[in-house]
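Participant: how would this look folded up:
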Amino acid sequence: MSETICVLGIGNVLWADEGFGVRCIEALQARYEFAPHVQLIDGGTQGLYLIQHVQEADSLLIFDAIDYGLAPGTLKLVEGDEVPRFMGAKKMSLHQTGFQEVLMLAQLTERFPRRILLLGCQPEYLEDYGGSLRPVVKAALEEALRLGLQRLQDWGAQPRPRSRPLDEREAVTFLELGLERYESARPSESLACRIGDERFFPAPV
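Facilitator: Sure thing, here's the model as predicted:
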């Protein structure tokens, strides 16, 4: 029986570079097919709801935007027992708190993946509600996919170029939030404030 492999992208696509992990999963599914024992998960900001996927995985690959204090777009690979520590080292959002707890709970229940790899990208900008990946992070996504596919190959995931277009019903991400549709439908900054409702901003003194 083949070991279960879980590929998980976490983050919030609505906050610019925070969506890096989810965009990685979206691209992997659109471009590649995998063996039946491989599961691709858009973890979004689900936190503790992801515990079952972590506990059931023999091998776990995580894509996420992580603030390592490095140059924007820098990729860093963290493995094994170091992963929970890095997930909570410098939290950018509540999803990281939740997922760090998921990993710790999996350890406490002794149902922790035998192999775990965090492939994190240093974000450039987050405070852009409705924004997308900045160019330097979008460019890093391609290298992240290459590194992820290399590890998945080593784990026996059998990645291969997709032989047929992805059926929209099979997509792990919401169609309305797909990268191309999300970016093309975005209003200009002059039409949509990026940081909140300007009606509630204090008037300049």
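
Participant: from here on, contacts and neighbour counts on C-alpha atoms
Facilitator: OK.

Participant: What helices and strands are in contact with the longest helix along the chain?
Facilitator: Longest helix in the chain, counting residues (DSSP state H): helix 135-155. In terms of contacts (3 or more C-alpha pairs under 8 Å, 6 or more residues apart in numbering; DSSP states H and E), helix 135-155 is packed against helix 20-31, strand 115-121.

Participant: And that helix, what's buried?
Facilitator: Neighbour-count burial for helix 135-155 flags 136-138, 140-141, 144-145, 148-149, 152, 155 (criterion: 16 or more other C-alpha atoms under 10 Å).

Participant: What segments of the protein are helices?
Facilitator: 20-31, 51-56, 82-87, 94-108, 135-155, 179-184.

Participant: Turn these into JSON lines, including distance to Gly69.
Facilitator: As requested, the helices of the chain are exported to JSON lines (distance: least, C-alpha to C-alpha, whole Å):
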{"stretch": "helix 20-31", "distance to Gly69": "16"}
{"stretch": "helix 51-56", "distance to Gly69": "27"}
{"stretch": "helix 82-87", "distance to Gly69": "12"}
{"stretch": "helix 94-108", "distance to Gly69": "16"}
{"stretch": "helix 135-155", "distance to Gly69": "14"}
{"stretch": "helix 179-184", "distance to Gly69": "26"}
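
Participant: To compare against the first, here's the next sequence to fold:
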Amino acid sequence: MIQERYGPEVELCDIGSGGLALLDHLHSQELMIVVDACFQGKPPGEICVMEPNLDTQTMDVTSVHQIGPLETLAVAKRLFQEKMPQRILLIIVETNGIDDKTEKAACQQVVAILDMEIEAWQRNHITSIGK
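Facilitator: So this is what the prediction gives:
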């Protein structure tokens, strides 16, 4: 199960389809990784990984939510600067027209990205604590 995969220093949250619920998870953390389903007209299961520049990022990603994570984070940066994570990574998965096999493969790719990013964060976090 993914909840036990990364240890107690990593918080995993399912905010459902309410993009604004992301605001409740801003705690000035070192790293926030947001995984979101979207409709961009790309091939089903295609994954885009980005570190959005919330000052200039265009909102050209259509989330499956009423307001997507990019919009939420851009607003939060202006209203709650003190709560913003130091680094934000957005993993966007094209879900329009996705079938079960492609969805499973995309989920495996997302977990691999999470593994890599969280492992790198943990290495850097341990290194910075030791200094």
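
Participant: can you pull the contacts of the most centrally placed residue in structure 2?
Facilitator: Residue closest to the average C-alpha location in structure 2 (C-alpha atoms, centre = their mean): Val34, at 1.2 Å. By C-alpha atoms under 8 Å, 6 or more residues apart in numbering, Val34 of structure 2 lies in contact with 69, 88-91.

Participant: at 10 Å instead, please
Facilitator: 12-14, 22, 49, 69-70, 88-92, 114 (C-alpha atoms under 10 Å, 6 or more residues apart in numbering).

Participant: What is the aligned counterpart of it in structure 1?
Facilitator: Counting by TM-score structural alignment, Val34 of structure 2 lines up with Ile62 in structure 1.

Participant: distance of its match from Pro113 of structure 1?
Facilitator: 12 Å (C-alpha to C-alpha, to the nearest Å).

Participant: Overlap in contacts, those two.
Facilitator: Cys6.

Participant: Could I get the contacting residues of the closest residue to Val110 of structure 2 other than its chain neighbours?
Facilitator: Excluding its sequence neighbours, the residue lying closest to Val110 of structure 2 (C-alpha to C-alpha, 6 or more residues apart in numbering) is Ile91, at 7.5 Å. Shown in contact with Ile91 of structure 2 (C-alpha under 10 Å, 6+ apart): 33-37, 47-51, 110, 113-114.

Participant: can you tell me which of these stay in contact in structure 1?
Facilitator: Counting by both residues aligned by TM-score structural alignment, their matches' C-alpha atoms under 10 Å, the contacts of Ile91 of structure 2 that remain in contact in structure 1 are 33-37, 47-51, 110, 113-114.

Participant: Among these, which lie within strands?
Facilitator: 33-37, 47-50 (DSSP state E).

Participant: Please pull up the equivalent of Arg181 of structure 1 in structure 2.
Facilitator: Aligned partner of Arg181 of structure 1 by TM-score structural alignment: none.

Participant: just to revisit the earlier point, of all the buried residues of helix 135-155 of structure 1, which comes closest to Glu183 of structure 1?
Facilitator: Using C-alpha to C-alpha, Lys138 is the member of the buried residues of helix 135-155 of structure 1 that lies nearest Glu183 of structure 1, at 12.5 Å.

Participant: What residue in structure 2 is paired with the closest one?
Facilitator: In structure 2, Lys138 of structure 1 lands on Lys104 (TM-score structural alignment).

Participant: Confirm for me that that match is in contact with Gly45.
Facilitator: Yes - counting by C-alpha atoms under 10 Å, Lys104 of structure 2 does reach Gly45; the two are 8.9 Å apart.

Participant: Now the common contact residues for the two.
Facilitator: Between them, Lys104 of structure 2 and Gly45 share the contacting residues Ile98, judged by C-alpha under 10 Å, 6+ apart.

Participant: Could you give the separation of stretch 107-126 of structure 1 from the chain centroid?
Facilitator: 10 Å (C-alpha atoms, centre = their mean, to the nearest Å).

Participant: again, but for stretch 5-15 of structure 2
Facilitator: 12 Å.

Participant: Contacts for it next, please.
Facilitator: Here stretch 5-15 of structure 2 has contacts from 2-4, 21-25, 31-35, 111, 114-115, 118-119, 122, using C-alpha under 10 Å, 6+ apart.

Participant: ok, now with 8 Å
Facilitator: Outside stretch 5-15 of structure 2, the residues touching it (C-alpha under 8 Å, 6+ apart) are 3, 21-22, 118.

Participant: What's the end-to-end length of it?
Facilitator: Note: stretch 5-15 of structure 2 ends 19 Å apart using C-alpha to C-alpha.
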